[in-house]
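Colleague: build me a model from this:
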Amino acid sequence: MNWLPLLHRSNDVKFIIFGGGQVAHRKVQTLIKFTEAITVVSPELDSRLQALVSKGRIQHIQSLAQQEHVLVGYRIVAATDNAKVNQQIASWAKALSCPVSIADDPSHSDFIFPAIIDRNPVMIAISSASESPALTRYLRNQLDAALSSRIPQLAQFTASLRRSIRSRFDDSKKRQQLWRTLMSSAMPNLVLAGKEDQAQAICDDVIAGKGHNGEVFLVGAGPGDPELLTLKAVRLIQQADVVFYDRLVSPAILEYCNSKAEMHYVGKAKSDHAVPQTEINQLLADHAKMGKTVLRLKGGDPFIFGRGGEEIELLADQQVPFQVVPGITAASGCSSYAGIPLTHRDYAQSVRFVTGHLKDGSANLPWSELIHPQQTLVIYMGLTGISHISQELMAHGMSSDTPIALIEKGTLPEQKVYTSTLADISDVIANNSISAPTLTIVGDVVRLHKKLSWYS
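Modeller: Okay, here's the model as predicted:
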């Protein structure tokens, strides 16, 4: 490693920047957040730099680069659009032992500019040692999007907590043990969720040596494609101590889990429940009561045919803290990847979600309520009963030539879409090996599949 990352107190650092164009402006953009001691030397300035001069944010010397502009005690940035001029500026700086940064020439620079994520007072600097600025910007954007906007609140909370712990405990080993417990508890996530009072209660219990509950996160994993996870879901998946996951959670999503997390498969298929629902509910509560961060990871959205309500009812009854993170439901994700809009002004003005697999194992749906013109019908978990469902829909008045689509493994690389009509869908199933998970869409919007299909 050729570059040592250090943090300098910004009010002690002064800069002279040579250049008035885009490169110089980028350097000023970074520096102006930390210091007002910035002087730009250039015959002309672009409009953005000129605006900063007009506002008194930076100083401007209207001149070509001269040796007299390099001053002892300043850091020098050579950012003109002329490489030879930049080298000359660098030689002046080195003669006076001034640290210098040369645009597009890190090998002769004394310092370089990282990309910065600002969550004051938390700051993250990212650098590729100037080898790939595009990569640096990409990584900054990825990390910036993933970090909660409430990081400053968490920083303030832990800073106050640190002062309290230091005033109460002289033993450094005891303090370290407390911090390990606190940072692995529900405290950080409660602060990030804006629940400082609950977070403080956990801190008080930990400091007093009392037991404390962890927290359960009921998280929707979406329809399968890991890039459809929400940012909050990814963060919680990575932090969980214990993970209870369903059959519909794709392996690619499980890769985000902490390698040290306890993994428990509690998936369900028709007539094959790995763990009964009532046991799952209690397992979530029991592990949280051990002080662990518990993740209940469910395919799609936990509140849409996902039994999420049943699970958190027990948590509420037993006063176990929980949060719910919605996910992209299969209807939205699979229809989008199949090029079938659920609503469209020319085809459907409403959409209805139903499940083809009810609690008693039957598919006794309110058939007459499902027969409406210009309505899209989405059927979850209906593959095995689709022939019966299509016959009932037709028997209750839906046209036999109504389009129907079966979306197998929607949003995943293995996705397949089968289209037909209510009258002929049984033949499609008989002539193809279609397996779960498969979502069914019934309605005129299915006609748009061939025209709007974009994912293959």
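Colleague: contacts, neighbours, all on C-alpha from now
Modeller: Will do.
Colleague: is it fair to say residue 17 lies in a helix?
Modeller: No - assignment of residue 17 by DSSP: H, G, I helix; E, B strand; the rest coil gives strand, placing it outside any helix.
Colleague: so it sits against residue 26, correct?
Modeller: No - using CA atoms under 8 Å, residue 17 is not in contact with residue 26, being 10.9 Å away.
Colleague: before we compare anything, build this one as well:
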Amino acid sequence: MTLFPIFAQLTGKPVLVVGGGSVAERKAQSLLRAGALVRVGAPTLTPALSELASQGRISWLAGNFVPGWLDDVWLVIAATSDNELNAQVAKLAEEARIWANVVDDPANCSFHVPAIVDRSPVTIAISSGGHAPVLARRIREKLETLIDHSTGSLAALVARYREVIRKAHPQLSGRRGFYDWLIDGPVGGALRSQQPEHAETLLQQALKQPQAPAVGKVILVSAGPGDPGLLTLKALRALNEADVILYDRLVSQDVLDLARRDADLVYVGKSPGENHHQTQERIHQAMIDHARAGRKVVRLKGGDAFIFGRGGEELAVLAEQGIAYEVVPGVTAAIACAAYAGIPLTHRHVSQGLHLLTAHSALAQDQPDWASLAREKQTLGFYMGVTQLPEVVRQLIGHGMRPDMPFALIENGSRPGQRTLTGKLEDLEHLAREHAMQAPSLLLIGEVVRLSEQLHWFGQRYDHLSEAVLEAA
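Modeller: So this is what the prediction gives:
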């Protein structure tokens, strides 16, 4: 069966839904969103349909189906559990030249209801000809992740200025370029940032120029701890739209594999022993140069760029240079590693607070308040902690933390090679050496670590807390 795809204008037009169950309810609600005058025929209705009828939003034809229900309607959907009745409705509709859909019965349908991606006024419909609705649904799910919800706002804005754009850019090639600029440039960015008035101002300013110049931008994208499944939908879209991707050492190959195939991948990671200040300066300059050349730049950072990721520093440089930017936050390492190790960061009666720190601060001139960190009923999360383990242990125990306080050292959190080492704080240094724990690793300290014995579910776990657990029980 080959279907001819169309989009029906149903605003103010009567349509009929035969059936009063949950399926009929979904169909009626979809038709209402399209502006149709919905009539529902059935002996009884679901509570939601009854509510719609009492509000006057649908008309209820109470009772069993009669052919007169089809009078004056533009289309009909048969959604009862009676196959013979559904077939009768379809036959009568065919004779009256009324478009008919029978739910889950492609042979009796003269039109099909597709899976829909709704970015009104933009609508994307996917059909399998009624033969593989699960496949159509899966395709819809993929499209949902790729098409930003601001697309509808952009389409509405363009509709208002369509004639003005046509006059400003009478040549088709120039008009196409302008539309590309609208979508990929600052107007689209302003809409994604929920700034519709600013977007319209930018559009008006651009229309005063014969040709809008190429304008680049930077999207600061947080890639999460490594599992590509933890990327946000916005991060995935950014990777698929980027011209250039500047990525760090901790960004996994699985995440990079999701990027646009023809994007330039540029490694800008910092290595141990390297002058990090100079490297950071080179990163700043690379962002500026690519953006000024009119490219869409994704600055891709592991974890979350705003938690020990220097994201604020990089945005400050872009702001000083007048370069447009957006921020896509991600799942930070502490949250992801703890979850994958089965360790809740807070837990009733055990931990009512959470401190996130970088272990490098243990040797820094401005040290944290170790006495405050050593208190009970809180969880400590140390980033970049492998080389500083002895100092962290010394400071915490020296400021009053119990030597038997549980710790978890999580290596390669959320990745296929994840390893979790648990034990007592006083044993942390030699256990980490014994198991050859390597960076990147996250250190968690607190009573919540004990829960990993029961809740651990991902990767390997080396448990040196069992004796303490038995004593606590």
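Colleague: what's the TM-score here?
Modeller: After superposition, the two chains reach a TM-score of 0.88 (TM-score structural alignment, normalised by the length of structure 1), with 454 aligned residues with a CA RMSD of 3.0 Å.
Colleague: so for residue 17 and residue 26 of structure 1, which sits in the more crowded spot?
Modeller: Ranked by neighbour count (other CA atoms under 10 Å), residue 17 of structure 1 and residue 26 place residue 17 first, with 27 against 13.
Colleague: contact partners for residue 43 of structure 1?
Modeller: 20, 61, 62, 63, 64 (CA atoms under 8 Å, 6 or more residues apart in numbering).
Colleague: 6 Å - rerun?
Modeller: 62, 63, 64 (CA atoms under 6 Å, 6 or more residues apart in numbering).
Colleague: which one of the residues you listed is nearest residue 184 of structure 1?
Modeller: residue 62 (55.6 Å; CA to CA).
Colleague: nearest residue to the closest one other than its sequence neighbours?
Modeller: residue 43 (4.7 Å; CA to CA, 6 or more residues apart in numbering).
Colleague: relative to residue 76 of structure 1, how far out is that neighbour?
Modeller: Noted for residue 43 of structure 1: a distance of 17 Å to residue 76 of structure 1, by CA to CA, to the nearest Å.
Colleague: what segments of the stretch 351-456 of structure 1 are helices?
Modeller: Using DSSP state H, counting those that start in this stretch, the helices of the stretch 351-456 of structure 1 run over 386-395, 425-431, 449-452.
Colleague: still on that earlier bit, save the contacts of residue 43 of structure 1 as JSON lines, and put in distance to residue 281 of structure 1 too.
Modeller: Below are the contacts of residue 43 of structure 1 laid out as JSON lines (distance: CA to CA, whole Å):
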{"residue": "62", "distance to residue 281 of structure 1": "71"}
{"residue": "63", "distance to residue 281 of structure 1": "73"}
{"residue": "64", "distance to residue 281 of structure 1": "73"}
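Colleague: which of the three states applies to residue 6 of structure 1?
Modeller: Reduced to three states by three-state DSSP, residue 6 of structure 1 is coil.
Colleague: now do the strands in the stretch 51-200 of structure 2.
Modeller: Along the stretch 51-200 of structure 2, the stretches classed as strands by DSSP state E, counting those that start in this stretch are 59-62, 75-78, 99-102, 115-119, 122-126.
Colleague: work out the gap between the third one and the centre of the chain.
Modeller: Think strand 99-102 of structure 2. The chain centre lies 36 Å from the centre of strand 99-102 of structure 2; the measure is CA atoms, centre = their mean, to the nearest Å.
Colleague: that one vs structure 1, average offset?
Modeller: Compared with structure 1 after the fit, strand 99-102 of structure 2 shows a mean deviation of 2.1 Å (mean CA distance after the TM-score superposition for structure 1).
Colleague: got the contact list for that strand?
Modeller: The contact list for strand 99-102 of structure 2 (CA under 6 Å, 6+ apart) reads 75, 76, 77, 78, 90, 109, 110, 111.
Colleague: ok, which stretches of the stretch 1-150 of structure 1 are helices?
Modeller: For the stretch 1-150 of structure 1, the helices defined by DSSP H, counting those that start in this stretch cover 22-31, 47-54, 83-95, 133-146.
Colleague: same for the last one, what does it pack against?
Modeller: So that's helix 133-146 of structure 1. Packed against helix 133-146 of structure 1, as judged by 3 or more CA pairs under 6 Å, 6 or more residues apart in numbering; DSSP states H and E, are no other helices or strands.
Colleague: what residues sit buried inside it?
Modeller: Neighbour counts using 16 or more other CA atoms under 10 Å place 133, 136, 137, 139, 140, 144 of helix 133-146 of structure 1 among the buried residues.
Colleague: JSON lines for those, including distance to residue 319 of structure 1?
Modeller: Listed next are the buried residues of helix 133-146 of structure 1 as JSON lines, based on distance: CA to CA, whole Å:
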{"residue": "133", "distance to residue 319 of structure 1": "50"}
{"residue": "136", "distance to residue 319 of structure 1": "45"}
{"residue": "137", "distance to residue 319 of structure 1": "44"}
{"residue": "139", "distance to residue 319 of structure 1": "40"}
{"residue": "140", "distance to residue 319 of structure 1": "39"}
{"residue": "144", "distance to residue 319 of structure 1": "34"}
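Colleague: which residue lies farthest from the center of structure 1?
Modeller: Most distant residue from the mean C-alpha position of structure 1: residue 68, 50.4 Å away (CA atoms, centre = their mean).
Colleague: ok, back up a step: out of the buried residues of helix 133-146 of structure 1, who's nearest residue 300 of structure 1?
Modeller: The closest of the buried residues of helix 133-146 of structure 1, once distances to residue 300 of structure 1 are taken by CA to CA, is residue 144, at 25.4 Å.
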